[in-house]
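In: Just the structure for this:
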Amino acid sequence: MSDQDPQPQYPKYPGEGGETFSAGQPPAEYPSATQPEPERPQSIRTAVRLMQVGAGLSALGTIVSIATIGSLKDSIEDSLRDSDPNVSQSTVDAAYSVAIVAGVIGGIIAVLLWLWMAWKNGQGRSWARVVATVFGGLNLLSTLFSLASPQADGFTISFSLINLVLAGAILVFLWRKESSAYYDSVSQRR
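Out: Prediction:
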């Protein structure tokens, strides 16, 4: 009998035969907690930073919209009076209040979506890249609608175009070859 007993051998998967490995030593193809996380490539780091900039721009856009809300009240009143000349002031005020609340909630949601996408894409979640791509497409449609709107002012058009360019740059960085390799390596590790 030898001084050291051999390590017990276990099947590769529970209940299966086939290749075995020694206790305490999983095969190399299994990720372990001791393996380091794949390093984020520069393209992912840049995309994440640009998403954070997008969150800041959305917050700024919401603040500017609230600051210039006075012209919105006039626009709402004109629109309501065009459709019904006998509209009451309380209806105008209610519509104005709804517009303010909807704008603030929409702005908060936009900021949170930008930050969520930055966080999940930074973690290398493949689904987040797909969701960011869908959001980029929706951003394109939103920009086209805002450009076609007769009520679009210079700020709205400029803001929409900046947002569109930002979204396009982010998508380019997310779909670069080194980004795809990062998403693949994170997926394989899980």
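In: all contacts plus neighbour counts: C-alpha atoms, from now on.
Out: Noted.
In: buried residues in stretch 152-169?
Out: Within stretch 152-169, the residues that qualify as buried by neighbour count (16 or more other C-alpha atoms under 10 Å) are 156, 157, 159, 160, 161, 163, 164, 166, 167, 168.
In: Quickly find the element holding the residue nearest the centre of the chain.
Out: For the chain, the residue nearest the mean C-alpha position is residue 117 (2.5 Å; C-alpha atoms, centre = their mean). Per DSSP states H and E, residue 117 falls inside helix 89-122.
In: Sketch out the strands for this protein, chain order is fine.
Out: Per DSSP state E, the chain carries strands over the ranges 9-11, 20-22.
In: quick revisit: tell me which residues in the helix holding residue 117 are buried?
Out: Buried-residue list, helix 89-122, by 16+ other C-alpha under 10 Å: 92, 95-96, 99-100, 103-104, 107, 110-111, 113-122.
In: Now the second one, please; I'll put the structures next to each other:
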Amino acid sequence: MARWLWIASALLGLVQVMVDLSDRDTLIAEIRKRDPGMSQDEIDAAVQAGLLFTLLIAGLIVLVYVKIANRMAWGRNWARIVLTVLGAGSVGFGLLQLLAHASGVAAVFGVALDPVDASLTVAGIGLDGTAIVLMFLPAAAAHFRQPVAVDRVPDQS
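Out: Next up is the predicted model:
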């Protein structure tokens, strides 16, 4: 179950990136603010390149999460530790983000959190937190003590 939660969390992160990138007008305004001398063609090219690069990185992150989650499901303790560190960082950052917005600190710096972003952040915190807990339940501990002969999926035949 933890493997699927990690994969769902990674996919949710990809959705969150896509939602953030869907506001092309904000991206254009940000580029224009940083370099007012750029022509519209240059701005459009910069936005396209930025979108492509961001989606590529987000896709690679999903693939890495899937690979590590599969290793964890096969009983690799190093994968459980890596996922715990990544998940704890994600949970901590998400909680800080929500706290900054709830306390008004983010508004001081002009950072807004729309309801969709807030919902995706809360869902990510829930997925990551639950996956971490599942990996350390007593029933899971025995799974990580069993030696695995190969570093691939066991033969199902």
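In: The helix holding residue 117 of structure 1 - contacts with which helices or strands?
Out: helix 42-67, helix 69-83, helix 126-148 (3 or more C-alpha pairs under 8 Å, 6 or more residues apart in numbering; DSSP states H and E).
In: how big is the offset of it relative to structure 2?
Out: Per the superposition on structure 2, helix 89-122 of structure 1 and its aligned residues are separated by 1.7 Å on average (mean C-alpha distance after the TM-score superposition for structure 1).
In: residues in structure 2 aligned with that helix?
Out: Mapping helix 89-122 of structure 1 onto structure 2 (TM-score structural alignment) gives residues 40-73.
In: which residue sits closest to residue 139 of structure 1, ignoring its sequence neighbours?
Out: residue 164 (6.4 Å; C-alpha to C-alpha, 6 or more residues apart in numbering).
In: so who does the one you found touch?
Out: By C-alpha atoms under 8 Å, 6 or more residues apart in numbering, the residues touching residue 164 of structure 1 are 136, 139, 140, 143.
In: Over in structure 2, see which of those residues survive.
Out: Using both residues aligned by TM-score structural alignment, their matches' C-alpha atoms under 8 Å, structure 2 keeps these contacts from the contacts of residue 164 of structure 1: 139, 140, 143.
In: which residues sit in contact with the second one?
Out: By that I understand residue 140 of structure 1. Counting by C-alpha under 8 Å, 6+ apart, residue 140 of structure 1 touches residue 164.
In: which position in structure 2 aligns with it?
Out: That one, residue 140 of structure 1, aligns with residue 91 by TM-score structural alignment.
In: And its match, how close does it get to residue 48 of structure 2?
Out: Note on residue 91 of structure 2: its distance to residue 48 of structure 2, by C-alpha to C-alpha, to the nearest Å, is 31 Å.
In: Distance to residue 71 of structure 1 added to the buried residues of stretch 152-169 of structure 1, as CSV?
Out: Formatted as CSV, the buried residues of stretch 152-169 of structure 1 follow (distance: C-alpha to C-alpha, whole Å):
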residue, distance to residue 71 of structure 1
156, 14
157, 17
159, 18
160, 19
161, 22
163, 23
164, 25
166, 28
167, 29
168, 31
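In: Which members of those residues occur in helices, if any?
Out: Secondary structure defined by DSSP state H assigns 156, 157, 159, 160, 161, 163, 164, 166, 167, 168 of the buried residues of stretch 152-169 of structure 1 to helices.
In: Map residue 160 of structure 1 onto structure 2.
Out: Taking TM-score structural alignment, the alignment pairs residue 160 of structure 1 with residue 121 from structure 2.
In: what's the burial count for residue 190 of structure 1?
Out: Using other C-alpha atoms under 10 Å, residue 190 of structure 1 has 8 neighbouring residues.
In: and what of residue 180 of structure 1?
Out: 18.
In: Good, wrapping up.
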